[in-house]
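Asks: quick check, what structure comes out for this input:
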Amino acid sequence: MIEELLGSGDALDEVRLLREETDVVDALARATWSVLAEPGDGIAGVLIQALGAEEALRYALDGVQRDGAVDALLDTADPRVRRAVAEGRRRWAPRVEARAVRDALRGAREVGARLLLPGDDLWPGALDDLEANAPIALWVRGDPRRWTVTPRVSMVGARASSGYGDLVAAEIAGDLAASGALIVSGGAYGIDGAAHRAALGVGGGTVAFLAGGVDRAYPAGHHGLLKQIAEEGAVVSELPCGAAPTKWRFLARNRLIAALGDVTVVVEAGWRSGSLNTAGHAAALGRPLGAVPGAVTSASSAGCHRLLREYDAVCVTSAADVRELCGTMSERDRVAENADPERVRILDAISGRAALPTIEVARRSGLSVERVLSHLGLLELEGAVYPVGGGWRRSPS
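Replies: Sure thing, here's the model as predicted:
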């Protein structure tokens, strides 16, 4: 069976079309693993780390091992690991089908996706913190260079969000994205969608991790949004094209959202919200965790209050709070710290999402046009603002 999978000329040709790198056999082995193993399968991860993707696949499918490498691994491990590996082989066996691998590769090519592997220049190293549970490979639609920027802020929350939650998510995500941060979320309804839209709306970067293949828009109502994210950011999954989202895959996907972010912020969540699962992964990885408070009578915010009480989450009420969590400070913040009150008012008046004419900046700040112009000239020299089409916008850095 292994030769049918790895020796297939058609499959190797498909891999070459998806990757610029030349390690075609390893890429095909990892693509095959993404079909066989569920996301976060730690046993598959242990074997691949110890043997490499190709040799781990040979052992998993045909029991073949070189120089007794697997026996040596299992002899020194906890006896439970040997049983887990045996169970893993039984678990992967029903999915062994060369056609499924070829279909996944063709599906990726048809939607313009690429196959990204650990060790690639654009592989997100933050995911390696997941160790044996790190993704075996990533299928990416869009530009993976998006996640090379910092800070990266993971924003999650309720699907059935309230108007308050949507507003806060959009305000925070838009402000952060306008200043150069990457917004990471899961492409779902509610808070996820609000965060993605806000980032796109200010011309910022955003990445969506899916619980199914990148060729499937889920939820269907976000078809247009996910298409825009793929065009201007990146849509990512560790599952191959054609894979359907399931409840356990959403939970597994959450660990990637938490791992890629430098911080995780939960905007709105019920007592048992799946967003708490993402928060738990972030806490386990040692990532800073923030939560937006809501009304004490709101069931939609009960999960956030639980994070504040039980997980030592930091109370987040603005993008400035998130920047503090990131350990970074925007140019706006640095200027404002040392500026006179009029300059602070002007910077607060310029949202960074759209260019504002001078008269509008004056109206929002409560200053005269002459005073606004005098300050804007200095702020432009300092790089805090820049002119756009007859108006002014806050700098993205």
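Asks: please count neighbours and contacts with C-alpha atoms only from this point.
Replies: OK.
Asks: and stretch 102-112, what's buried?
Replies: Arg102, Asp103, Ala104, Leu105, Arg106, Gly107, Ala108, Arg109, Gly112 (16 or more other Cα atoms under 10 Å).
Asks: could you dump those to TSV with secondary structure and distance to Arg82?
Replies: Shown next, in TSV, are the buried residues of stretch 102-112 (DSSP: H, G, I helix; E, B strand; the rest coil; distance: Cα to Cα, whole Å):
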residue	secondary structure	distance to Arg82
Arg102	helix	31
Asp103	helix	32
Ala104	helix	30
Leu105	helix	32
Arg106	helix	35
Gly107	helix	35
Ala108	helix	35
Arg109	helix	38
Gly112	coil	40
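Asks: please give the structure of this sequence too, so both can be compared:
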Amino acid sequence: MSTHVDDADRLARVTLSRTIEPGDLRVTGLVSELGAGKVLGYLEAAGEVENHWGFALAQELGRVDPAQVLVQAAEQGIRFIVPGDPEWPTQLGALSNTGALHDRGGEPVGLWVRGAHDLHQFAGNAVAVVGSRAATSYGTEQASELSRDLATMGHTVISGLAYGVDQAAHRGALLAGGPTIAVLPGGVDRPYPAAHAQLLDAIAERGLVVSEAPPGVGPTRTRFLARNRIVAGLAEGTVVVEGAVRSGAINTAHWTTNLHRPLMGVPGPVSSAASAGVNQLIRLGQASMVTTAQDVITDVMTHAARAATGAEQLDESFVPDPVRYPQSAGPGPAAGISASRR
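Replies: Next up, the predicted model:
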């Protein structure tokens, strides 16, 4: 793969990736501003000052052999991509300007990727479908059908491989023969939950597995929170299918809002606690209500058209790209798939 990144920068980013917690804004922010090499040197110098915030990190830096880390990853079919690589999804750069949630934030210093496909291409036409781990049968059915239809219509489905809505989203995309991206809170060689090992292998074969965390590390609460911003950052928009008022899915929704990208919600029964968070987002006007894949595509297209023109209202001459939106009805009434999604 050709690259615009010099070896020193890549190795510095490998060292940082192996040392810092994903989404540590103190480091990700500095790297975006100064570059990985300067930040690495700054942290190494901090090892001489015990009360410096980077002192503990500095103690770990010297234990990392970045070249060997890359070799070991390659032996497992894992590659490390960084900003400047042709495969890097440039939309992740927007994370540099969205602040922090739960002390996590910033553009990742790099991503560990498993799978033969190109992340830049897959993420260029992607929608995140996320939701409750403790999903109801309604939630898993809606997530599966919505993801199947999105994949059929040419979109990549992004989710987090968790129980419930996430696994239903991945399976729906795979059943349609479409691509899907799993973004993990731990290493791409560490299926989580373990029961999804076969699903993870299927995604790696037909789609991509991505993580900010290096190979070999397991998930933690902090890494889950950091992962959510990558899900939102890769996608053109996010759909929440079931989610309690306090949940990881709602955290991903907040990242989507901070990124000024379309946030959509599938409404649920008013008596269902699993849908309370989604219904609240819709009621407060923070998410648009969607019930079909065509609704999702219309919202994404509308946002893209407004962003392209810089106008508050859609240009009536806007014509959707038939390659990216082969079954789209354009920014008018939903079409192509019935409201019941078959």
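Asks: would you turn the buried residues of stretch 102-112 of the first structure into CSV with distance to Ala195 of the first structure?
Replies: Formatted as CSV, those follow (distance: Cα to Cα, whole Å):
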residue, distance to Ala195 of the first structure
Arg102, 35
Asp103, 33
Ala104, 30
Leu105, 31
Arg106, 32
Gly107, 28
Ala108, 26
Arg109, 29
Gly112, 25
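Asks: number of residues surrounding the aligned partner of Ser275 of the first structure in the second structure?
Replies: Structural correspondence for Ser275 of the first structure with respect to the second structure (TM-score structural alignment): Ala249. Residues near Ala249 of the second structure, counting by other Cα atoms under 10 Å, number 29.
Asks: Arg19 of the first structure now?
Replies: Arg19 of the first structure has 16 neighbours, counted by other Cα under 10 Å.
Asks: doesn't Leu115 make contact with it?
Replies: Yes - in this structure, Arg19 of the first structure is within contact of Leu115 by Cα atoms under 8 Å, at 6.3 Å.
Asks: picking up where we left off before, between the buried residues of stretch 102-112 of the first structure, which is closest to Ser237 of the first structure?
Replies: Closest to Ser237 of the first structure out of these is Ala108 (11.3 Å), distances taken as Cα to Cα.
Asks: count of residues packed around the aligned partner of Glu205 of the second structure in the first structure?
Replies: Using TM-score structural alignment as the criterion, Glu205 of the second structure maps onto Glu231 of the first structure. Using other Cα under 10 Å, Glu231 of the first structure has 13 other residues around it.
Asks: before we move on, what about the one 3 residues further on?
Replies: Other residues lying near Ala234 of the first structure total 26 when counted by other Cα under 10 Å.
Asks: return the distance of it relative to Ala29 of the first structure.
Replies: 24 Å (Cα to Cα, to the nearest Å).
Asks: are we agreed that the match of Ser275 of the first structure is in a strand?
Replies: No - counting by DSSP: H, G, I helix; E, B strand; the rest coil, Ala249 of the second structure is not part of a strand but helix.
Asks: these two touch, right, Ser17 of the second structure and Val109?
Replies: Yes - using Cα under 8 Å, Ser17 of the second structure is in contact with Val109, at 6.7 Å.
Asks: between those two, which has more neighbouring residues?
Replies: Val109 (26 against 23).
Asks: what does the more buried one correspond to in the first structure?
Replies: Using TM-score structural alignment as the criterion, Val109 of the second structure maps onto Ile136 of the first structure.
Asks: regarding the match of Glu205 of the second structure, what is its secondary structure?
Replies: helix.
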